[in-house]
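**Q** my questions are about this predicted structure, shown below with the sequence.
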Amino acid sequence: MNTTDDTLTYVYAAAPLTKDLRDAAAGLRGIYGSPVLLLTAGPTAAQPPLAFAASHVPHRDFNEHALKNHFEDLDWLENVARAHHDVVQTLSLHTTVLPLRMATVYQDDDRARQALAEQHDALSERLAQLIGHTEFGVKIYLAAAPPDTGPAADAGAATTPGKAYLQRRRAQHSAQEAAYDQARRAAAAIETTASRYAAQRVRHPTQSGALTGPAENVLNDAYLVAHAYAEQFQAAIAEAAGVLDGIRVEVTGPWAPYSFAMPPAERQNTATGEEERTP
């Protein structure tokens, strides 16, 4: 089945075309409730061949101009991101998947198949490295700094309001430096512990604002961990975090390996062709 002029082909992930993938995709719904289809690139020497998990989406909402506008609409963005994630995560529970970026869109099924054929060897190589692995997130947070309570706050031996202010600022600066030093030591300890079980690590930008609340996110890492070590990884991180003061360590997962979908040298540039749009 190909798309019409009113629809585009939205691709969620690549995966080996196995019975497990077919079973996982059967009855699965994606964005706007559209059925999830498995697109292949035709006969190939690879066994099993690869497939794109895809859906047909309205052209009016996923053309290049519409996407630019929609990416300013947080409600729309959240709904699409959730649907994308649900498809990828569901498939990952049954087989190894290579997640693609949200809003990876092709003009039609034939263009998607062509892209799959052109990228077949690279995708196969990357999938081979992900087999039997899952992703965990590890974040470190500092507690919110205490507020400045005004001129009377911890003035000490200061004899003037100006001196009291300077003392408070020095004390706050010292406390902040101590907190960041603790965070650096915590990050080193967590990284050393995680490296005993993880095959790869990706360091993401730290988060801020509503995502973290009053705490400050000072580390945001992703680890690729073999299924056999998943429980040991989580237990070791929890044990290491238990002896660290002044910080909070958060472990999330297991997830589909979003952070490891491309080799390290390619993670900064995942464009795959002019027909694909990945804002």
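**A** Received the coordinates, thanks.
**Q** drop to CA atoms for contacts and neighbour counts, all remaining ones
**A** Noted.
**Q** elements contacting the helix or strand hosting A164?
**A** Assigned by DSSP states H and E, A164 falls within helix 161-195. Applying 3 or more C-alpha pairs under 8 Å, 6 or more residues apart in numbering; DSSP states H and E, one finds that helix 161-195 contacts strand 133-142, strand 216-226, helix 230-241.
**Q** ok, R201 - contacts?
**A** Listed by C-alpha atoms under 8 Å, 6 or more residues apart in numbering, the contact set of R201 reads 221-224.
**Q** top of these by neighbour count?
**A** Scoring the contacts of R201 on neighbours with other C-alpha atoms under 10 Å, the highest-scoring entry is L224 at 28 neighbours.
**Q** now that residue, nearest residue through space, not along the chain?
**A** Excluding its sequence neighbours, the residue lying closest to L224 (C-alpha to C-alpha, 6 or more residues apart in numbering) is E135, at 4.7 Å.
**Q** same question, V11
**A** A54 (4.2 Å).
**Q** hang on, the earlier thing: hang on, the residue nearest to L224 packs against A256?
**A** Yes: with contact defined as C-alpha atoms under 8 Å, E135 reaches A256; the gap is 6.0 Å.
**Q** residues near Q119, how many?
**A** For Q119, using other C-alpha under 10 Å, the count is 12.
**Q** quick one: it and A152, what's the gap?
**A** 66 Å (C-alpha to C-alpha, to the nearest Å).
**Q** just V249 next, same as before
**A** 34 Å.
**Q** neighbour count: the two, which is higher?
**A** For V249 versus A152, neighbours defined as other C-alpha under 10 Å are more numerous around V249 (20 against 12).
**Q** contacting residues around W76?
**A** W76 touches H70, counting by C-alpha under 8 Å, 6+ apart.
**Q** and the gap between it and R60?
**A** W76 is 14 Å from R60, by C-alpha to C-alpha.
**Q** and the residue lying farthest from the centre of the chain, which of the three is it?
**A** Ranking residues of the chain by C-alpha distance from their mean position (C-alpha atoms, centre = their mean) puts T159 at the top, at 53.0 Å. Of the three states, T159 takes coil under DSSP: H, G, I helix; E, B strand; the rest coil.
**Q** below is structure B, check it against A:
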Amino acid sequence: MIGLRYVYAVCRPFDLPLQSQLVGIGGAPPALLHHHGLVAVVSTVPEADFSEEALKAHLEDLDWLSATARAHQGVIDALTTVTTPLPLRLATVFRDDSGIRTMIEAREDDFRGVLDRLAGRVEWGVKVFLEPEPAESAAPAPAAAKPASGRDYLRRRRESSHAHEEKWQRAEAFAQSLHERLCRHAEDCRLHAPQNSALSAAPGQNVLNGAYLVPRGRSEEFVELVDRTKDEAPGIRVELTGPWAAYSFTGEER
């Protein structure tokens, strides 16, 4: 089987061992390629799956993409426990180790600068959702509750729309306030596009999708701050994820 070299991340040399049972894409264990004082974390993947043409086809295969992303993330998560990795974008592949060394030499100044900035820091994600309205009862409404006329029906629709708009405005104001507070407790922050509710399994409408760069030593304080906000606004849900490698602050495509 012809193989390509897959690169998960670049980091500085580290002493702690990776998990002994750690595997990456396709079940291959990751290895460390040292070059110019940096380390590329790599494994061998089949060219049949990772050539340019094969990847174009796999972009239509959500199951394959999901499994590949999980394996990629698993290696990054393991690295985060022993060092500060600079994760590379999904499906970064080279023909051989020589190509990886050339890439490191071309980008080593950038790599070192980003690794210095991210050292000892992790990313936390915070999302704010406007909770969905309670499901309407399946039982038929009493006759008295039915609109008396078309005009009455339109009035009710306007009132319902107005009430939803007010809730949305309150959620946006809460999200903006929360983001500003969290940014003051983080070294850097990013706002990502809200999640598409049609594609996300999370209930409700995503109002805030933020990422926050926090020193490891202040992570507990940051988590406590988020936890204190979770009951501030009825009908609004706050979700915290992390700690992650600092994907949002590397300059790499996710």
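**A** On my side now, so go ahead. All values derive from a computational prediction rather than experimental measurement.
**Q** what's the match for the residue nearest to V11 of the first structure in the second structure?
**A** A54 of the first structure maps onto V42 in the second structure, with residues paired by TM-score structural alignment.
**Q** tell me which residues in the helix or strand hosting its match are buried?
**A** V42 of the second structure is located in strand 38-46, with elements delineated by DSSP H and E. Using 16 or more other C-alpha atoms under 10 Å as the test for burial, strand 38-46 of the second structure gives 38-45.
**Q** one more: stretch 230-240 of the second structure?
**A** Neighbour-count burial for stretch 230-240 of the second structure [16+ other C-alpha under 10 Å]: 236-238, 240.
**Q** what about the residues you listed, which are in strands?
**A** Of the positions in these, 236-238, 240 sit in strands, assigned by DSSP state E.
**Q** how far out from the middle of the chain is stretch 226-243 of the first structure?
**A** In terms of C-alpha atoms, centre = their mean, to the nearest Å, the centre of stretch 226-243 of the first structure is set 20 Å apart from its chain centre.
**Q** in the second structure, what range does that stretch match?
**A** Using TM-score structural alignment, stretch 226-243 of the first structure pairs with 215-232 in the second structure.
**Q** go on, stretch 10-17 of the first structure?
**A** Against the second structure, stretch 10-17 of the first structure falls on residues 6-13 (TM-score structural alignment).
**Q** show me which positions of that stretch end up buried.
**A** When burial is assessed from 16+ other C-alpha under 10 Å, stretch 6-13 of the second structure yields the following buried residues: 6-13.
**Q** what is the nearest of the ones in strands among the buried residues of stretch 230-240 of the second structure to D77 of the second structure?
**A** Proximity of these to D77 of the second structure was ranked by C-alpha to C-alpha; the top entry is L240 with 16.7 Å.
**Q** ok, now which ones touch that closest one?
**A** 124-127, 223, 226 are the contacts of L240 of the second structure under C-alpha under 8 Å, 6+ apart.
**Q** how about a cut-off of 10 Å?
**A** By C-alpha atoms under 10 Å, 6 or more residues apart in numbering, the contact set of L240 of the second structure is 124-128, 210-211, 223, 226-227, 230.
**Q** among those, which pair sits farthest apart?
**A** Greatest spatial distance in the contacts of L240 of the second structure: A211 and K230, 17.1 Å, computed using C-alpha to C-alpha.
**Q** find the nearest non-adjacent residue to the equivalent of W244 of the second structure over in the first structure, please.
**A** Alignment note (TM-score structural alignment): W244 of the second structure maps to W255 of the first structure. Take W255 of the first structure and drop its neighbours on the chain: the residue closest to it by C-alpha to C-alpha, 6+ apart is E135, 5.0 Å away.
**Q** corresponding residue for the one you found in the second structure?
**A** So, by TM-score structural alignment, E135 of the first structure is matched to E123.
**Q** wait, that match touches G242, no?
**A** Yes: if you go by C-alpha atoms under 10 Å, E123 of the second structure and G242 touch, sitting 6.6 Å apart.
**Q** looking only at neighbour counts, state which of the two leads.
**A** E123 (25 against 15).
**Q** tell me the counterpart of A189 of the first structure in the second structure.
**A** Match for A189 of the first structure (TM-score structural alignment): S177.
**Q** measure that match to E232 of the second structure for me?
**A** With C-alpha to C-alpha as the criterion, S177 of the second structure and E232 of the second structure are 12 Å apart.
**Q** D97 of the second structure now?
**A** In terms of C-alpha to C-alpha, D97 of the second structure sits 53 Å off from E232 of the second structure.
**Q** ok so, going back, between the ones in strands among the buried residues of stretch 230-240 of the second structure, which sits nearest T92 of the second structure?
**A** Taking these together and measuring to T92 of the second structure by C-alpha to C-alpha, the closest member is L240, at 28.6 Å.
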